[in-house]
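Trainee: Attaching a predicted model along with its sequence, questions to come.
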Amino acid sequence: MDNQDNSRLINVLFQMKRNNQFKSYIDFIQFPFYRNLSLDTRISFEFPLTVFLGQNGCGKSSTLHALSGAPKDRTPYEFWFDTKVDPIEYYNDERKRHSFWYSYNDENGNKIEVVKARIKRKDDPNYWETSRPLRWAGMTSKKRNAPLLKNVIYLDFRKELSAFDKYFYFGNIKNSKARNKQEFIRRKSTSLKKLFDAEVALIKTRNKNLNESLHNLSNEEIKNISFILGKEYLAGKSIKHSLFRNEGYSILFKTNHAKYSEAFAGSGEMAVVRLVLEVLNAPAYSLILLDEPEVSLHPGAQSRLQSFLLNEIKKKKHQIVMSSHSPMFVESLPPEAIKVFYQNPNDGRFIVKEGLNYKESFFHIQFNEGTT
């Protein structure tokens, strides 16, 4: 798929958005006071694929965390909580507590506004709940509304390491008879091979199961992985396990030339497999949040990843929001899809600028890097 195909697909998605084909779609999110974002920052989602651009540490991931905590039964607490080293003030100087609110249309076309706020509780200092409308923050609703029901997938590709990499780079051999990590992995790989070969379905200790079910990659999954990576795969198997102590995924690839596990695969291969499996198996109308999915991918793969995501939005009407540092990924996207985060040199807070094309966006980032 080339840029011309992507351009046609982008026009189709704009038309779908105008025709209200995306259910429980977050139209915008606003932050009266939230972490280090500028007060009352609003981010609009005019296009169903949105990309956050900006320097490191300028609030992109924090905003993804807020979006992850927006739907029902979810909270930003999983990603953001206070400690003795990093305490969180409940209020700013104007007595505003950390909060965000967002708008979406319900199944009857009614505009629903929902606010979630960090509430001080003695037994739970990091508690978030829906709150009464914040009229001073621009909300027009007169009643407390329940948050939207929406499946959420959040993938942070900076920490999407394989089971092998987690152990090899961060594990240890404490309480093991192995002389080194290599020996430990060799011993445990005997059990992993039995799982891949379907000789056993489950490996367990006295206290717990050590693996989930083996997944044989479908033809559709193989086709999309091959497309993104520009490499022909014949088959693949994936399994989640804790044979190497930490929980993680192992993959067994088969190509025309070799059969190998994630231990010998590139990190980009592992990331693409995880992304493709999660996105293809997501229910329709999901909110999919991707933190730097282009990590370890060469420019051609980044461009094809964009095509894959646009196609999945068209098929299943997902709303996808991601952070990125890649000019290649946003090159063919419309200004409505691009949000640029940068630091205000006057107060150190982060501003979000909208309506820039990709060239203007990266010029803006480079210019502001020189002024902070």
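Mentor: Perfect, I can see it now.
Trainee: For the rest of this, base every contact and every neighbour count on C-alpha atoms.
Mentor: Will do.
Trainee: hang on, Glu221 is in a strand, isn't it?
Mentor: No. Under the criterion used here (DSSP: H, G, I helix; E, B strand; the rest coil), Glu221 is helix, not part of a strand.
Trainee: now it: how far from Phe196?
Mentor: Glu221 sits 18 Å away from Phe196, going by Cα to Cα, to the nearest Å.
Trainee: Let me know the secondary structure of the residue minimising distance to the centre of the chain.
Mentor: Residue closest to the mean C-alpha point of the chain, counted by Cα atoms, centre = their mean, is Leu290 at 2.4 Å. Using three-state DSSP, the structure places Leu290 in strand.
Trainee: Just the element for the nearest residue to it once chain neighbours are set aside, please.
Mentor: Leaving aside its sequence neighbours, Leu290 sits nearest to Met322 (Cα to Cα, 6 or more residues apart in numbering; 4.5 Å). Using DSSP states H and E, Met322 falls within strand 319-324.
Trainee: so the residue nearest to Leu290 makes contact with Pro48?
Mentor: No. Under the criterion of Cα atoms under 8 Å, Met322 makes no contact with Pro48, lying 10.9 Å away.
Trainee: Comparing the two, which residue is more hemmed in?
Mentor: Pro48 (26 against 22; other Cα atoms under 10 Å).
Trainee: ok so, going back, contacts only, for the residue nearest to Leu290.
Mentor: Residues near Met322 by Cα atoms under 8 Å, 6 or more residues apart in numbering: 49-52, 64, 289-293.
Trainee: who wins for neighbours among these?
Mentor: That'd be Val51 among those, by other Cα under 10 Å, with 26 neighbours.
Trainee: any idea how far it lies from Gly300?
Mentor: Counting by Cα to Cα - Val51 and Gly300 are separated by 18 Å.
Trainee: repeat for His257
Mentor: 22 Å.
Trainee: between the two, which one's more packed in?
Mentor: With neighbours defined as other Cα under 10 Å, His257 and Gly300 compare such that Gly300 has more, 13 against 9.
Trainee: Take this one as well and set it beside the first:
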Amino acid sequence: MLSQELRLLSNRWIQNRNNWPQFLDWMEITGVRGWTGQRLDFQFPIVAIVGENGTGKSTVLQAAASYYRPPQGRTGFFASDFFPSTTWESIDGVTIRGFCRQGTETFERSVRKPTTRWLGNPQRRIRPITYLDLRRTQPIYARVGYKAIAKPNALETNAVQFDDAQRARASTILGKQYDAARHATTNLDPSRRVPVLSASGVQYSGFHQGAGENAIADLLAQDFLDNGLVLVDELETSLHPRAQRRIIRDFATIARQRHLQILLTTHSPYVLEELPPEARLYIGGTAGAPRTPMVGVSAEYAMTFMDDFQHPELDIYVEDRRAAILVEELLFRFSPEHSRRVQITAFGAANVGQALGQMVAGNRFPRPTIVVLDGDQAQTAGVHLLPGQDAPERVVFAALAVVQYVGLAARTNRTHASLVDAMTQAATLPDHHDWVNHAAEAVVMGGDDLWRAACSVWAQHCLAQAAVQPLLDDIEGKLGPH
């Protein structure tokens, strides 16, 4: 469930998407770090870019920073800052192309380096850019030149106070009440700023702060101009899970208030879970393989590809938790010997499943893989459809009604009458996604528990094995003998 801050941002975006003052709709990167022209779609004011190390996440941020030129008096970036030719690499044949909106106008622009020079810089649109690489935020004592100012006889000569809003944001994100906050400089070196915080009447500098406090102080000191593009590399650095969730909510608030567009990279499931599906951009592909951007992945799907856990023999990907439980019950009913040899993972939006199906068809997964879409989706290459030609909830509820919910009371330890009333009433709701939880609440049990029981009864009393035989055959073929 989305937080209030994300819901407010989502509502604003739905109502005013075409009126967002400035927005980078998409980019294509060609000729650098494994990118060969794949399109990256940005469908929400905050987009989390996720993938394994080496898949080009930071390259996306660097390309976005290079796409715009700064307003007068602001620091900007050039592609040459991020993609230089060196003793070890010769950078040429590179194109960074994008489509952006500015007011009611749209522009397609590119910066490119066909041979030895970068072209297209003067034609870039103007937009404020803030680039934060939190991966490289070092503790104060490890930064160059800072040990020299860690002297008790140094005098604070200047300070930039955090305003009440900045201080409140720091308190909310870190879950600690700060009385005051500032960035201070000393007479020993006026160029080196030190964060100074005060909590419960105790003042302490960056030399005695945690890494998370340092990172948040640096982030909150940034001046996010209206309509700007904010780029954050590895947002979760040094932050505990609650702080990661809170900073996304903080970003949602300022994005809504200032019409910001925020692109960030992450490996954190907590960051991904805070965002709606359209705000999650997964980049697949390992070294030597094509990059595969996918919008709408679930946090569970993204994390499956970013750990070293030994997975079962076969991966089955489905749209959501409801579909996962249904497939589990199908296996228990018709192929129990295989149920312990597979892992079922929810991937999120149906378009992600279609992209995964293309990968299955192209034999591009390193492990045996099957993709299953809900029955109300179109048949596409490399995918199976759940039986029933409709959403799983509609299929199961309708079939159980026909057989008068036989066997469901015994599996749930609820009365037959209460289950009939609950499920009949739930099926009148316009959104089938609400049916299971509505019925479960009425009979005082968990939604997953009721759904699993319903799927088990449906598989036993309503479903002919022939309807799922192609899926069962595919599973058996890819697993082979024990």
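Mentor: Structure received. The model shown is predicted, which means the values in this text are computed figures rather than measured ones.
Trainee: Was I right to think Ile126 of structure 2 contacts Arg69?
Mentor: Yes. Counting by Cα under 8 Å, Ile126 of structure 2 touches Arg69, with 4.9 Å between them.
Trainee: ok, those two, which is more surrounded?
Mentor: The neighbour comparison of Ile126 of structure 2 against Arg69 (other Cα under 10 Å) goes to Arg69, with 21 against 17.
Trainee: Excluding sequence neighbours, find me the nearest residue to the alignment partner in structure 2 of Phe362 of structure 1.
Mentor: Per TM-score structural alignment, the equivalent position to Phe362 of structure 1 in structure 2 is Met303. The shortest distance from Met303 of structure 2 to any non-neighbouring residue, by Cα to Cα, 6+ apart, is to Pro269 (6.9 Å).
Trainee: Trace that neighbour over to structure 1, please.
Mentor: Per TM-score structural alignment, Pro269 of structure 2 is aligned with Pro327.
Trainee: Check the gap between its match and Ile29 of structure 1 for me.
Mentor: From Pro327 of structure 1 across to Ile29 of structure 1, the span is 25 Å (Cα to Cα).
Trainee: and if you look at Asn216 of structure 1?
Mentor: Counting by Cα to Cα, the gap from Asn216 of structure 1 to Ile29 of structure 1 is 39 Å.
Trainee: Where in structure 2 does the helix ranked longest in structure 1 fall?
Mentor: In structure 1, with assignment by DSSP state H, the single longest helix is helix 299-316. Using TM-score structural alignment, helix 299-316 of structure 1 lines up with residues 241-258 of structure 2.
Trainee: Mind listing residues that contact the matching stretch?
Mentor: Residues contacting stretch 241-258 of structure 2 (Cα under 8 Å, 6+ apart): 3, 5-6, 8-9, 12, 45-46, 169, 172-175, 225-227, 235-236, 260-262, 270-271, 274.
Trainee: how about the nearest residue to Glu369 of structure 1 once chain neighbours are set aside, what does it touch?
Mentor: Counting by Cα to Cα, 6+ apart, Glu369 of structure 1 lies nearest to Gln55, which is 7.5 Å off, once chain neighbours are set aside. Neighbouring residues of Gln55 of structure 1 by Cα under 8 Å, 6+ apart: 325, 341-342, 365, 369.
Trainee: Map Gln55 of structure 1 onto structure 2.
Mentor: Under TM-score structural alignment, Gln55 of structure 1 pairs with Glu52 in structure 2.
Trainee: wait, isn't Tyr34 of structure 1 in contact with Phe100?
Mentor: Yes. With contact defined as Cα under 8 Å, Tyr34 of structure 1 reaches Phe100; the gap is 7.0 Å.
Trainee: Those two: which is more packed in?
Mentor: Phe100 (27 against 24).
Trainee: So the more buried one: helix, strand or coil?
Mentor: Under three-state DSSP, Phe100 of structure 1 comes out as strand.
Trainee: What separation do you get for the residue nearest to it when sequence neighbours are not counted and Ile365 of structure 1?
Mentor: Spatial nearest neighbour of Phe100 of structure 1, excluding adjacent residues (Cα to Cα, 6+ apart): Phe31 at 4.5 Å. For Phe31 of structure 1, the distance to Ile365 of structure 1 (Cα to Cα) stands at 22 Å.
Trainee: what do you get for His318 of structure 1?
Mentor: 28 Å.
Trainee: Have a look at the two and say which one is more surrounded.
Mentor: His318 (26 against 17).
Trainee: what's that one in contact with, if anything?
Mentor: Going by Cα under 8 Å, 6+ apart, His318 of structure 1 touches 22, 48, 284-288, 312.
Trainee: Let's have these in JSON lines, adding distance to Lys159 of structure 1.
Mentor: Shown next, in JSON lines, are these (distance: Cα to Cα, whole Å):
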{"residue": "Phe22", "distance to Lys159 of structure 1": "30"}
{"residue": "Pro48", "distance to Lys159 of structure 1": "25"}
{"residue": "Ala284", "distance to Lys159 of structure 1": "26"}
{"residue": "Tyr285", "distance to Lys159 of structure 1": "26"}
{"residue": "Ser286", "distance to Lys159 of structure 1": "22"}
{"residue": "Leu287", "distance to Lys159 of structure 1": "20"}
{"residue": "Ile288", "distance to Lys159 of structure 1": "17"}
{"residue": "Glu312", "distance to Lys159 of structure 1": "24"}
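Trainee: Show me what stretch 230-245 of structure 1 is in contact with.
Mentor: Applying Cα under 8 Å, 6+ apart, the contact partners of stretch 230-245 of structure 1 are 163-164, 167, 171, 185, 188, 191-192, 196, 210-217, 222-223, 225-226, 247-256, 301.
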